[in-house]
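Trainee: After the sequence you'll find the predicted model.
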Amino acid sequence: MRDKGRGGRRSRSRQAFYAVASDAKPAVAASGSRGAMAERPEDLNLPNAVITRIMKEALPDGVNISKEARSAISRAASVFVLYATSCANNFAMKGKRKTLNAADVLSAMEEMEFQRFVVPLKESLEAYRREQKGKKGASELKKKDKDQKGDAEDPEKNRGDENEEEDERMEEEEQNEEEGEEADS
């Protein structure tokens, strides 16, 4: 069986897809400890309750889903996640990194020929980052207010807190710059 889309040769990620799809030895378990091998193919399946909820949200009210359909969609979703992870891992390895990042996932979507999802995924990622930044800001304000009330008598401690906050800001800026450089390459 050959993939004609790329000159008759399969890419590594497509090979991983076919290996997973044919129930060859499974790679890494989706649940459980990180890096542990799956003992059974079922260990790689996504939770049925989550899959069922997503399916029901996507369908109009009153549509029933058979057990076989839920099982098939669950397996397809698991295979998709494994395939996308394998593709993203290839990009991380090319960058000599062990950690997958958002840029790797977006690149994997393009390699898997899901370009139409890249823009919505980028928008979701930006919304997530804004939300996290808002949460972090609110948490810092709350902490700052608490510290100011409790430590008004200790000016030395307040200077230490300011230095820690400056260090955190610098680390966050460096991380944002690194992500920007990785996305550009």
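Mentor: Yes, it's here. Keep in mind that what you see is a predicted model, and the values were worked out from it rather than measured.

Trainee: C-alpha only now, for contacts and for neighbours.
Mentor: OK.

Trainee: what about Glu140, how many neighbours?
Mentor: Counted with other Cα atoms under 10 Å, the neighbours of Glu140 add up to 13.

Trainee: Where does it fall, secondary structure wise?
Mentor: Glu140 is part of helix 118-150, with elements assigned from DSSP states H and E.

Trainee: Mind checking what helix or strand follows the host helix or strand of Tyr83 in sequence?
Mentor: Using DSSP H and E, Tyr83 maps to helix 67-94. Downstream of helix 67-94, the next assigned helix or strand under DSSP H and E is helix 102-111.

Trainee: Below is structure B, check it against A:
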Amino acid sequence: MRQAGTYSGILTGGISRRTGPHSLPLARIKKIMKRSGDDVKMISGEAPIVFSKACELFIEELTQRSWMITMQGKRRTLHKEDVASAIVATDIFDFLVNLVLESQQQQQVDGASARYGFIYN
């Protein structure tokens, strides 16, 4: 397997900018990987690098789709509602739909509680 170079360049709008060895912290990714299951004891050196790149691509795709929704709304600021709309509107993000719906329901409950003066701990 080919290792990432000293810097991975990301092409943005025709301009390549250097982001360092990895945009996401490999130690944090490795910690999440180990926490994901009791049977995970050892992780090869390449695995966090691959996960880091996969996460970067996932974030890039979700951001692009969210930005298209922002532009359709004739706005220049990306809001969490745009991200939620992109998740609901895109088939490849179906695994996140339940998370978005739960978050929206919780916001409705929190809003109603605040309106009526209820405080939950």
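Mentor: Good, I have the coordinates. What you are looking at is a predicted structure, and each value in this text was computed from that prediction instead of being measured.

Trainee: Direction-wise, compare the helix or strand following the helix holding Glu140 of the first structure with helix 102-111 and give the angle.
Mentor: Next helix or strand after helix 118-150 of the first structure toward the C-terminus (DSSP H and E): helix 155-184. Counting by axes from the mean of the first three to the mean of the last three Cα atoms, to 10 degrees, helix 155-184 of the first structure points 20 degrees away from the direction of helix 102-111.

Trainee: how big is the angle separating helix 155-184 of the first structure from helix 67-94?
Mentor: 100 degrees.

Trainee: What are the buried residues along helix 155-184 of the first structure?
Mentor: If you call a residue buried by 16 or more other Cα atoms under 10 Å, then helix 155-184 of the first structure has these buried ones: Asn158.

Trainee: now stretch 61-71 of the second structure
Mentor: Within stretch 61-71 of the second structure, the residues that count as buried by 16+ other Cα under 10 Å are 62-63, 65-67, 69-70.

Trainee: tell me the average deviation of it from the first structure after fitting.
Mentor: Superposing on the first structure and averaging over aligned pairs (mean Cα distance after the TM-score superposition for the first structure), stretch 61-71 of the second structure comes out at 0.6 Å.

Trainee: what's the matching range in the first structure for that stretch?
Mentor: Per TM-score structural alignment, the counterpart of stretch 61-71 of the second structure in the first structure is residues 83-93.

Trainee: how far out from the middle of the chain is the matching stretch?
Mentor: Relative to its parent chain, stretch 83-93 of the first structure has a centroid offset of 11 Å by Cα atoms, centre = their mean, to the nearest Å.

Trainee: before we move on, what about stretch 15-32 of the second structure?
Mentor: 14 Å.

Trainee: With stretch 51-66 of the first structure instead?
Mentor: 24 Å.

Trainee: How about stretch 76-86 of the first structure?
Mentor: The answer for stretch 76-86 of the first structure is 12 Å, by Cα atoms, centre = their mean.

Trainee: So which residues make contact with that stretch?
Mentor: By Cα atoms under 8 Å, 6 or more residues apart in numbering, the residues outside stretch 76-86 of the first structure that reach it are 13-14, 16-17, 20-21, 44-46, 105, 108-109, 112.

Trainee: Make a PyMOL selection of the buried ones in these.
Mentor: In PyMOL, this line selects whichever of these come out buried by 16+ other Cα under 10 Å:
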select buried, resi 13+14+16+17+20+21+44+45+46+105+108+109
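
Trainee: so which of the contacts of stretch 76-86 of the first structure comes closest to Gly134 of the first structure?
Mentor: Gly134 of the first structure lies nearest to Val105 out of these, by Cα to Cα, at 24.0 Å.

Trainee: wait, isn't the closest one in contact with Asn90?
Mentor: No - judged on Cα atoms under 8 Å, Val105 of the first structure makes no contact with Asn90 at a distance of 10.1 Å.

Trainee: For the residue nearest the centre of the first structure, which residues are in contact?
Mentor: In the first structure, the centroid-proximal residue (Cα atoms, centre = their mean) is Ala102; its distance is 6.6 Å. Counting by Cα under 8 Å, 6+ apart, Ala102 of the first structure touches Leu125.

Trainee: Give me the aligned partner of it over in the second structure.
Mentor: Counting by TM-score structural alignment, Ala102 of the first structure corresponds to Lys80 in the second structure.
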